[in-house]
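**Q** This is a predicted model, with the sequence first.
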Amino acid sequence: MKNTVHLVKLSVGTEDVANLAQWQTMRQAQTADGLPRHVTRMWPKREAEVLNGGSIYWVIKGQILCRQRILRLDEVEGSDGIRRCAIVLDPELIRTAPTQKRPFQGWRYLKPEDAPIDLGTARADDDALPADLSAQLAEIGVL
């Protein structure tokens, strides 16, 4: 899609895609209308591009494993009085081809041409490979 950009974000403490989905069902990870959200300090400067079909790509244990469509950006105020950005997400987690990603702080922009491909529904329920094997295959370009 033209004029679209994605975000990539570490999912710290998450063991796998199922664990991320479980976390997002918890009340503190949801908006008032029940949608999953991720709250961050920074507001994307490229907001229009993010909201033009962008997704957040989740890095779990050093690999991008899934993505979620970004529906909107909400301003929220923490108990400390600081305004933050709530990235409101489609509840559907779309599995992607495992892609290695080094640790980083916050979130980063991801060009559509650099985003990993979706695995599709045919492989969405496949058992996950062991992390070390998946990382080695991704490193040589097999996955």
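**A** In hand now; what should we look at?

**Q** From now on I want contacts and neighbour counts done on CA atoms only, so please keep to that.
**A** Will do.

**Q** ok, Ala48 - how many residues close by?
**A** If you count neighbours by other Cα atoms under 10 Å, Ala48 ends up with 13.

**Q** my bad, should have said Cys85
**A** Cys85, neighbours per other Cα under 10 Å, totals 18.

**Q** can you check Glu113 too?
**A** 9.

**Q** Looks to me like it is in a helix.
**A** Yes. Glu113 sits within a helix when classified using DSSP: H, G, I helix; E, B strand; the rest coil.

**Q** how close does it sit to Arg123?
**A** Counting by Cα to Cα, to the nearest Å, the gap between Glu113 and Arg123 amounts to 22 Å.

**Q** so what's the nearest residue to Leu119 once chain neighbours are set aside up against?
**A** Excluding the flanking residues, the one nearest Leu119 by Cα to Cα, 6 or more residues apart in numbering is Thr96, at 5.0 Å. Counting by Cα atoms under 8 Å, 6 or more residues apart in numbering, Thr96 touches Ile64, Leu65, Cys66, Arg67, Pro116, Ile117, Asp118, Leu119, Gly120.

**Q** hold the first one in mind and look at this next one:
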Amino acid sequence: MTKVAFACPNLDVLRDRLAISGHTTTRFLPKRHTEMVGGSLFWIMDHALVARSEITGFDQPEAGGRWAIRLSGLIPVQPRARRAHQGWRYLEAADAPPDLAAGELAGAVLPGKLLRELARLGLD
């Protein structure tokens, strides 16, 4: 599953936000929610998948009718171009980027628009 890390300019801000709340919200419960528990929610920042959080469950609607997606941790992944979108989208396992190895840094991550253009040209 993919979701834009709204109002998070970097992974540290997202990590802090998740440490406080432990969840994100969505307007609609995914139809495949039972099979998604134990899977991952991949975060989009600057038009690129940059991290993932394990989905530990879904809670009944909060005030305002939004569903809580309970999450565990934040694991950086090898950046992969992904267009921003509203809400969430399913992500097939074959399209999921691998985690960064322990101690590996993403370094100077290319902007998502450039990553997308390189992928379009077959140079990713």
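**A** Yes, it's here. Bear in mind the structure is a predicted one, so any value in this text is a computation, not a measurement.

**Q** After superposition, what's the TM-score here?
**A** Scored against TM-score structural alignment, normalised by the length of the second structure, the superposed chains reach a TM-score of 0.85; 119 aligned residues with a Cα RMSD of 1.9 Å.

**Q** which residue lines up with the residue nearest to Leu119 of the first structure in the second structure?
**A** In the second structure, Thr96 of the first structure lines up with Val77, judged by TM-score structural alignment.

**Q** Then Arg72 of the first structure?
**A** Per TM-score structural alignment, Arg72 of the first structure is aligned with Gly57.

**Q** Run the chain-centre distance for the strand or helix carrying its match.
**A** Here Gly57 of the second structure sits within strand 48-59, counting by DSSP states H and E. On the basis of Cα atoms, centre = their mean, to the nearest Å, strand 48-59 of the second structure sits 6 Å off its chain's mean C-alpha point.

**Q** The second structure: which residue goes with Arg108 of the first structure?
**A** By TM-score structural alignment, Arg108 of the first structure lines up with Arg89.

**Q** tell me how far stretch 131-141 of the first structure is from the chain's mean position?
**A** That offset, for stretch 131-141 of the first structure, works out to 20 Å (Cα atoms, centre = their mean).

**Q** What of stretch 18-33 of the second structure?
**A** 11 Å.

**Q** what sits up against it?
**A** Phe58, Gly65, Arg66, Trp67, Ala68, Ile69, Arg70, Leu71, Ser72, Gly73, Gly87, Trp88.

**Q** how long is that stretch from one end to the other?
**A** 20 Å.

**Q** List the buried residues for that stretch?
**A** By neighbour count on 16 or more other Cα atoms under 10 Å, the buried set for stretch 18-33 of the second structure is Leu18, Gly22, His23, Thr24, Thr25, Thr26, Leu29, Pro30.

**Q** List of residues touching stretch 93-105 of the second structure?
**A** Counting by Cα under 8 Å, 6+ apart, Leu49, Ala51, Ile75, Pro76, Val77, Gln78, Pro79, Arg80, Ala106 sit against stretch 93-105 of the second structure.
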